[in-house]
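Student: one predicted model, sequence on top.
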Amino acid sequence: EIAVRTAIGRGGVAVLTVPGDIGDQELPSDRPARLSVAGSANRPDDPVLDEAADALRDGGKVTMLVGRGARGAREDVLALAERLAAPMVLTLKAKEGFEGDNPYQVGQTGLIGNPAAAHAMDEADTLLLLGTDFPYREWYPEGKKVVQVDRVAEHIGRRVPVDVALAADVGPTVRGLLERLERRKDREHLDDAREKFGTWQQGQQRLAAPGHDRGLIGKVRSALDNRDHLVRPEALAAAVDALAADDAVFTSDTGMATVWLSRFVEMRGSRSLLGSYNLGSMANAMPQAIGAQLLDPERQVVAFCGDGGLGMLLGDLMTVRSRRLPVKLVVFDNQRLGMVKLEQEQAGLPEFGTELDNPDFAAVAEALGITGIRVSRAEELAEGVSRAFATPGPVLLDVLTNPEEIAVPAKPTIRQGWGFAIAKIRENLTSPGGP
């Protein structure tokens, strides 16, 4: 009981080791396990709340960066966004809890983000960080006043210099700020960010449309980046989003699978999201899906698997089969370590060592007694995804996706673009059998 409470109380990753001689001991029926941990509710002292409220009131345009630590205070955080007329940039971990039915959110920033979120951060005069330790320092704009709320004191200021620090829980802190702030009349900053976010979303949906490559623009683009007419990963992610349950649990492998989930899967309803977003582990989607399905056998679980990650842990398919777990394994099969390829090319390096010699994953699944579905053309996608979700029990959906699809960062730089162009020239000049 103490070990479990310690693991939950500290958060993060924990390993619980149970000695063998404990495993065969019986727990008396009159002595149930007591594992609950009461949540904390720390609130800053009034002088610090006053200082933070003054900074937000007099700090010009405010943008909020909201993380997982704020998820327990959703309604209070939304009320604060309304009070401040502040666009809300979400970390990936905050998609669950804040993305659905939120008129203030503008998606993610960083490499997986979008231009509207980057614009909201750059154009702000003051940044309000709520329950986040977003680690990518280069995506914090310089020269802003920063107010940060985090119950872990050592998290404050380690990514960006902080002017007002509140080492406390988000919920009571935000309620204290609401008591001190009036509704801001000027909504231009919020409206501008939301408009840009809507425009970006419309462009993304055009990419995900099943008939994209049949239109004039799509045909021109396909001639350059999709000559084999493989499925666009955007279309696959959007199709899964449309058919998955509103209480589904999603897992995603680190890499491009996470990019497509971030951009095209909305955490509406009571959907949940699991991933290795701090540790950056490879091949985590399937084992996390197995754990989630074992915990809640009646709930739909969908894994966004990269082909590299799935290949590393093919043996886990035997666990799926033996335990009859009805997980839906969606494989973005681009024959590549996609994120590594993208990082190489943005640095001006030709692709090297990222190609994968994949088997037919659907056939492998069938050999193990799991329903396998393979999709190789865009016109097969809708039927394949529909059949995967309509089929009872475990399903592996192996979709051959375009390896040349580029996930443009929120703020693409001239250096990145030039590097990508140089990499492509080098790739095309290098013979297939050359060095």
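Tutor: Received the coordinates, thanks.

Student: switch to C-alpha atoms for all contacts and neighbour counts from now on
Tutor: OK.

Student: S281 contacts S252, correct?
Tutor: No. The criterion here is CA atoms under 8 Å, and S281 misses it with S252 at 10.6 Å.

Student: which of the two has more neighbours?
Tutor: In this view S281 and S252 are compared by other CA atoms under 10 Å, and S252 has more residues nearby, 31 against 14.

Student: now the more buried one: how far from N358?
Tutor: Look at S252 and N358: by CA to CA, to the nearest Å, they are 19 Å apart.

Student: distance of R183 from V62?
Tutor: Using CA to CA, we find R183 at a distance of 13 Å from V62.

Student: then this one, side by side with the first:
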Amino acid sequence: MNPESNQSMNETVAKLMLKQLETWGVKRIYGVVGDAIIGLMDEMAKQNTIQFIAVKHESVAAMMASAEAKLTGRLGVCLATMGPGLGNLLNGLGDAYLDKVPVLAITGQAPTQKIGTDYKQYIDQQELIKPLAEYTTLVTHQNSVTDLLVKAMNTSLIKGTVSHLSIPKDLFEMKSSAKIYREAKIIQGQTFIDKKELQNVVAVMKTAKKPMILAGVGAKNSVGDIEALAKVWGAGILVSLGAKGFFNDASENLLGGIGQGGNPHAKQLFQQSDVVLLIGNLWWPEGYVPQHARIIQIEIAKENIGKGIPVELGVVGAAEMIVPQLTESFRNDSATNDWMTQVYTAKEKWANENEQEGLQSSQPLHPSRIVRAIENNVHEDAIIALDTGDVTVWFNRNFRSKKQQIIFSGEWRTMGFGLPAALAAKLCYPEKQVVAVVGDGGIEMTLADLLTAVKYKLNIVVIIFNNHALQMERDKMIASGSNEMGVDLTNPDFIKMAEACFWKGYHIKDESELDHTLKKAFLNEGPTLISVETAPVIHPETKG
């Protein structure tokens, strides 16, 4: 990283921070204004390169930053005041931290002479955020600001994690002689793995009689290669929810998802597998996986090899570099026909059952029927922001993807993620159709930010599965024989609320309205909310 030779000296800390962020390609900052960051806001108002997205709650700001990082691979940035501002950011930062995406949080702090005192809102912010940030520090001198900012950004981008800076309120307006640093252009040193280094991997793979591939988010750039490998190796392909949109549901060897909401016939098949190849996947759903299989993992980050998974062999590198070489090693081999017959049988059986599930007619509407209507009407390249809850498992079970990109809260699994993620998606990709698929419990956590869509003219569609309950928790209470308590929701009239926030609103009670209403909603020029009366159906794989 080299400092810019023509950078002006003695600018304010706030101005230098914005210049440094701009130099590294930051296009927007999500946040809520507070007293401790007024100096930064003042400088932000004087420039038009970085857009400030003012949201209603800091948790939404952090979730939007996380969503941007997931969608683009670039640094997501959120901003808040000291104390409660940072406290509110933590939920969204937890999502970024556990899903391993690059997010930078900037928060104000007490004036330098008040740090450590009984000053209002003061808390040791480094201790508060420590469990959710790889790097966090307090900036104590105006001339160190860009050094620390670059260190934080580098940490987030290289490690795929959360970094955090606390800036004392008075520091923003101080003059600084700090330099602006250009972002280093990374050249991948190793673009090829010698076949000799993969000999042990190929040898284990060739012992397989019942091979399976489990692909995750890291498989995004190698879908065709994985399909080719599966064909010559004679393997079924399973995917995590994060990879669901990468593979076309019609792909020959694709069985679909695994875990709750996946292909229900894949579990038994997967448990029979004797060799499993994990590609860009860190998720190992207990109860669905083989106990005695030999496991090989391809992962871009060395530190992720074997995390919670009994891996025998780990290969560090990009899947798109490694998978074709593995495929080449099987060119003269023949796949195990008996095993592939089982794979195709399980695929076809679930395809037929899934088709029928999506045709179910009831009032209120069955969740599978709603998912099928979304599938039939959404654009092939849409971005679908999926909330956490009962809606997640029904969507995973019944949605047959084409080219859609699906974004969700993976490991943190926070409710309320759907709307913020959709807002960020539309800001990042204004040309794309963006749909949030949410439960009534999840959307109620972030309803205030319906107004954010209006403020920034974000044409998104929000579809609410309105079953008047925290349905997943209710299902688990029923399955375990527990008393039901705290799961009934007192819902507002979502349509009146949408209209009060200048959205177009539709309320669907009958199946005859479903497809027609979705078609109208997707043609609207402004933000649109659809509330669908949803039957409180217990998901088939619910466990107590």
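Tutor: Right, received. Where do you want to start? Quick caveat: nothing in here was measured; it's all calculated off a predicted structure.

Student: and the strands in the stretch 301-435 of the first structure?
Tutor: With DSSP state E, counting those that start in this stretch as the criterion, the stretch 301-435 of the first structure has strands at 301-306, 328-333, 371-375, 395-400.

Student: nearest to M339 of the first structure, out of those strands?
Tutor: strand 301-306 (10.1 Å; CA to CA).

Student: who's in contact with that closest one?
Tutor: Strand 301-306 of the first structure has contacts (CA atoms under 8 Å, 6 or more residues apart in numbering) with 244, 248-253, 255-258, 261, 283, 285-286, 289, 292-293, 326-333, 337.

Student: the top helix by length along the second structure packs against which elements?
Tutor: Longest helix in the second structure, counting residues (DSSP state H): helix 337-357. For helix 337-357 of the second structure, the elements it packs on are strand 254-257, helix 266-272, judged by 3 or more CA pairs under 8 Å, 6 or more residues apart in numbering; DSSP states H and E.

Student: quick check: which of those is buried the most?
Tutor: With neighbours defined as mean count of other CA atoms under 10 Å, these peak in mean count at strand 254-257, which reaches a mean of 26.

Student: for that strand, give me the average deviation versus the first structure.
Tutor: Mean deviation of strand 254-257 of the second structure relative to the first structure after superposition (mean CA distance after the TM-score superposition for the first structure): 0.8 Å.

Student: residue range for that strand in the first structure?
Tutor: Using TM-score structural alignment, the residues of the first structure aligned to strand 254-257 of the second structure are 105-108.

Student: next one: stretch 306-316 of the second structure
Tutor: Residues 157-167 of the first structure are matched to stretch 306-316 of the second structure when aligned by TM-score structural alignment.

Student: list the buried residues of that stretch.
Tutor: 157, 160-162, 164-167 (16 or more other CA atoms under 10 Å).

Student: tell me the one of these nearest S376 of the first structure?
Tutor: Using CA to CA, those come closest to S376 of the first structure at V160, 45.1 Å.

Student: residues contacting that closest one?
Tutor: Listed by CA under 8 Å, 6+ apart, the contact set of V160 of the first structure reads 137, 140.

Student: tell me how far E195 of the first structure lies from A116 of the first structure.
Tutor: According to CA to CA, E195 of the first structure and A116 of the first structure sit 8 Å apart.

Student: have a look at those two and say which one is more surrounded.
Tutor: Neighbour count, other CA under 10 Å: between E195 of the first structure and A116, A116 has more, with 27 against 13.

Student: what about that one, distance to R184 of the first structure?
Tutor: Distance, A116 of the first structure to R184 of the first structure, by CA to CA: 21 Å.

Student: which stretches in the stretch 401-544 of the second structure count as helices?
Tutor: Taking DSSP state H, counting those that start in this stretch to define them, one finds helices in the stretch 401-544 of the second structure at 418-428, 440-443, 450-455, 471-480, 494-500, 514-523.

Student: and for R183 and V62 of the first structure, which residues touch both?
Tutor: 84-85.

Student: neighbour-wise, which of those two wins?
Tutor: Between R183 of the first structure and V62, counted using other CA under 10 Å, the more crowded position is V62 (29 against 14).

Student: many thanks, have a good one.
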